[in-house]
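1. how does the following fold in three dimensions:
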Amino acid sequence: MGAITTKGRKLHEIEHVPYEQAFLIGDLFTSNITMLAGEPKAGKTNFAAGMSAAPLKGADEFLGFPVLRLCRHIIFGLTDDGAEGELREQLHGAVPRDSVTVFPVEDTSQPGYWQGVHDDLLTLTADLVVLDNVLGALGDGEDVASSVTARNTIDKLKPISKSGTPVLAVTHTPKGKASQKGGQRCSKPVSKPPPQA
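-> Model (predicted):
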């Protein structure tokens, strides 16, 4: 017997989770783990800050999507140098005072690091955790482009979401071979339209 026979379930057999509980922001931001990926300097941090601020401010919507759950306290785990100052500039005065806690994510390869983060979150009662960014939280030898690394990262964050705290993980998209050479972004040449007669 295979996985379908032993673990497969019909749709009506799956526990019903109301739409309002499945998402923080409808069809955009789940109440489990949401991955936000993009190229470096594409504006991921700005987008994550805006998306996180909407439930803190009590907004009705974010970019046309309904805000379904409000947040009182969000925790940002930041890996980039200077990220704390940038986040402060983005959110200071835009969200309620003391509604955001920031901590540096470092030395993540130490045994028990993520368990300690999870334990702290239970004490602090956060409504959302933002990890910005996954690349800076990887251990030695881990590659952001590896499916094994992706699985390990999700496994580290899963206890946080399983305890009821949604997670937004910001990550870089891996650079392809074509984009690493001389700034080329396409893997095949773009053909020019035929000249007009």
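2. only C-alpha atoms from now on, for both contacts and neighbour counts.
-> Fine.
3. how much space separates the closest residue to residue 102 other than its chain neighbours from residue 129?
-> In this structure, residue 102 finds its nearest non-sequential neighbour in residue 76, 4.8 Å apart by Cα to Cα, 6 or more residues apart in numbering. Distance, residue 76 to residue 129, by Cα to Cα, to the nearest Å: 6 Å.
4. now do residue 177
-> 33 Å.
5. again with residue 122
-> 12 Å.
6. which of these two has more neighbours?
-> residue 129 (25 against 14; other Cα atoms under 10 Å).
7. tell me the spacing between that one and residue 117.
-> 10 Å.
8. can you get me a residue count around residue 158?
-> Neighbourhood size, residue 158 [other Cα under 10 Å]: 17.
9. contact partners for the closest residue to it other than its chain neighbours?
-> Once flanking residues are discounted, residue 158 sits nearest to residue 33: 7.5 Å by Cα to Cα, 6+ apart. Residue 33 is in contact with 157, 158, 161, 166, 167, 168, 169, counting by Cα atoms under 8 Å, 6 or more residues apart in numbering.
10. rebuild these as a markdown table, extending it with distance to residue 91.
-> What follows is these, written out as a markdown table (distance: Cα to Cα, whole Å):
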| residue | distance to residue 91 |
| --- | --- |
| 157 | 24 |
| 158 | 27 |
| 161 | 24 |
| 166 | 20 |
| 167 | 18 |
| 168 | 17 |
| 169 | 18 |
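11. please give me the structure for this one as well, since I'd like to look at both together:
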Amino acid sequence: MDTLDIVIEAPIWEADPLTALATAAVRAALHHVHIDPDDCEVTLLACDDTRIAELNAEFRGKPTPTNVLSWPAQSLAPPAEGQTPPAPEAGFDGMIELGDIALSYDTCAREAVESGKPFADHLTHLIVHGVLHLLGYDHETDGDAALMEGLEVEILGNLGLDDPYNADDKITGATVAPFPKTGPNGRH
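-> Modelled structure (predicted):
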């Protein structure tokens, strides 16, 4: 599948389980919003707390670790609070470059333990969350958060996973950053 390019920067990530899980999460999120995953490109950086803190400092001015960061390739802000963002546009080659997502193993694993959830379930949620950020969804206002969280619950339910918001499991660290001129993996 060419939709997802995974760059494993921290050795603690295991390539095969991450690849299968991330592929399923990205494809499920895109299918749910009626976008053909085979027409899209997403890069996922699998890193640790040290690296994600560097990225968070560089792009958001917050020198602390977080669970997930997203760099949308296109600005897809919705027309009004709580509304669906516009669809991303394909490039000259017909492919839709969505952007980059970075995940910190350390923070993801710690949050999974703290919330009593399987690591794979929490990681799937964060990947779906990151993809939705790439598509212009956000959680800065109540209306936008309700829309985004509702989509997450539906997508995860379609994957057979529980509602992550059912037990005060808010993704407090998940953020969207301005798309860098050079992505965290140097591909853009």
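12. TM-score for the pair, please.
-> After superposition, the two chains reach a TM-score (TM-score structural alignment, normalised by the length of the second structure) of 0.27; 79 aligned residues with a Cα RMSD of 5.0 Å.
13. strands along the second structure, start to end?
-> 4-8, 40-47, 68-72, 96-104, 175-176 (DSSP state E).
14. output those strands as JSON lines; include the columns mean neighbour count and distance to residue 147 of the second structure.
-> Listed next are the strands of the second structure as JSON lines, based on neighbours: other Cα atoms under 10 Å; distance: least, Cα to Cα, whole Å:
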{"stretch": "strand 4-8", "mean neighbour count": "17", "distance to residue 147 of the second structure": "25"}
{"stretch": "strand 40-47", "mean neighbour count": "22", "distance to residue 147 of the second structure": "22"}
{"stretch": "strand 68-72", "mean neighbour count": "26", "distance to residue 147 of the second structure": "18"}
{"stretch": "strand 96-104", "mean neighbour count": "25", "distance to residue 147 of the second structure": "20"}
{"stretch": "strand 175-176", "mean neighbour count": "22", "distance to residue 147 of the second structure": "16"}
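15. neighbours of residue 32 of the second structure, how many?
-> By other Cα under 10 Å, neighbour count at residue 32 of the second structure equals 15.
16. ok, now which ones touch the closest residue to it other than its chain neighbours?
-> Counting by Cα to Cα, 6+ apart, residue 32 of the second structure lies nearest to residue 155, which is 6.6 Å off, once chain neighbours are set aside. By Cα under 8 Å, 6+ apart, the contact list for residue 155 of the second structure reads 28, 29, 32, 128.
17. residue 25 of the second structure touches residue 126, doesn't it?
-> No: Residue 25 of the second structure lies out of contact with residue 126 (Cα atoms under 8 Å); the separation is 9.1 Å.
18. so after the lengthiest helix in the first structure, what's the next helix or strand?
-> When the first structure is parsed with DSSP state H, its longest helix is helix 147-162. Helices and strands here follow DSSP states H and E; after helix 147-162 of the first structure, the next one along the chain is strand 167-172.
19. give me the helices and strands touching that following strand, please.
-> strand 33-38, helix 44-57, strand 128-132, helix 147-162 (3 or more Cα pairs under 8 Å, 6 or more residues apart in numbering; DSSP states H and E).
20. out of these, deepest packed?
-> strand 128-132 (a mean of 25; mean count of other Cα atoms under 10 Å).
21. ok and that strand relative to helix 44-57, angle-wise?
-> 170 degrees (axes from the mean of the first three to the mean of the last three Cα atoms, to 10 degrees).
22. now do strand 128-132 of the first structure against strand 33-38, angle only.
-> Using the same axes, to 10 degrees: strand 128-132 of the first structure against strand 33-38 is 30 degrees.
23. look up how far residue 56 of the second structure lies from the residue nearest to residue 32 of the second structure.
-> From residue 155 of the second structure to residue 56 of the second structure the distance is 27 Å (Cα to Cα).
24. for the nearest residue in space to residue 29 of the first structure that is not next to it in sequence, grab the count of nearby residues.
-> The shortest distance from residue 29 of the first structure to any non-neighbouring residue, by Cα to Cα, 6+ apart, is to residue 23 (5.7 Å). By other Cα under 10 Å, the residues close to residue 23 of the first structure number 21.
25. circling back: for residue 103 of the first structure, find the nearest of the helices and strands packed on strand 167-172 of the first structure.
-> strand 128-132 (9.9 Å; Cα to Cα).
26. for that closest one, packing partners?
-> Here strand 128-132 of the first structure touches strand 74-78, strand 167-172, going by 3+ Cα pairs under 8 Å, 6+ apart.
27. so which of those strands is nearest residue 3 of the first structure?
-> The nearest among those, by Cα to Cα, is strand 167-172 at 28.2 Å.
28. what angle do strand 128-132 and that closest one make with each other?
-> Using the same axes, to 10 degrees: strand 167-172 of the first structure against strand 128-132 is 10 degrees.
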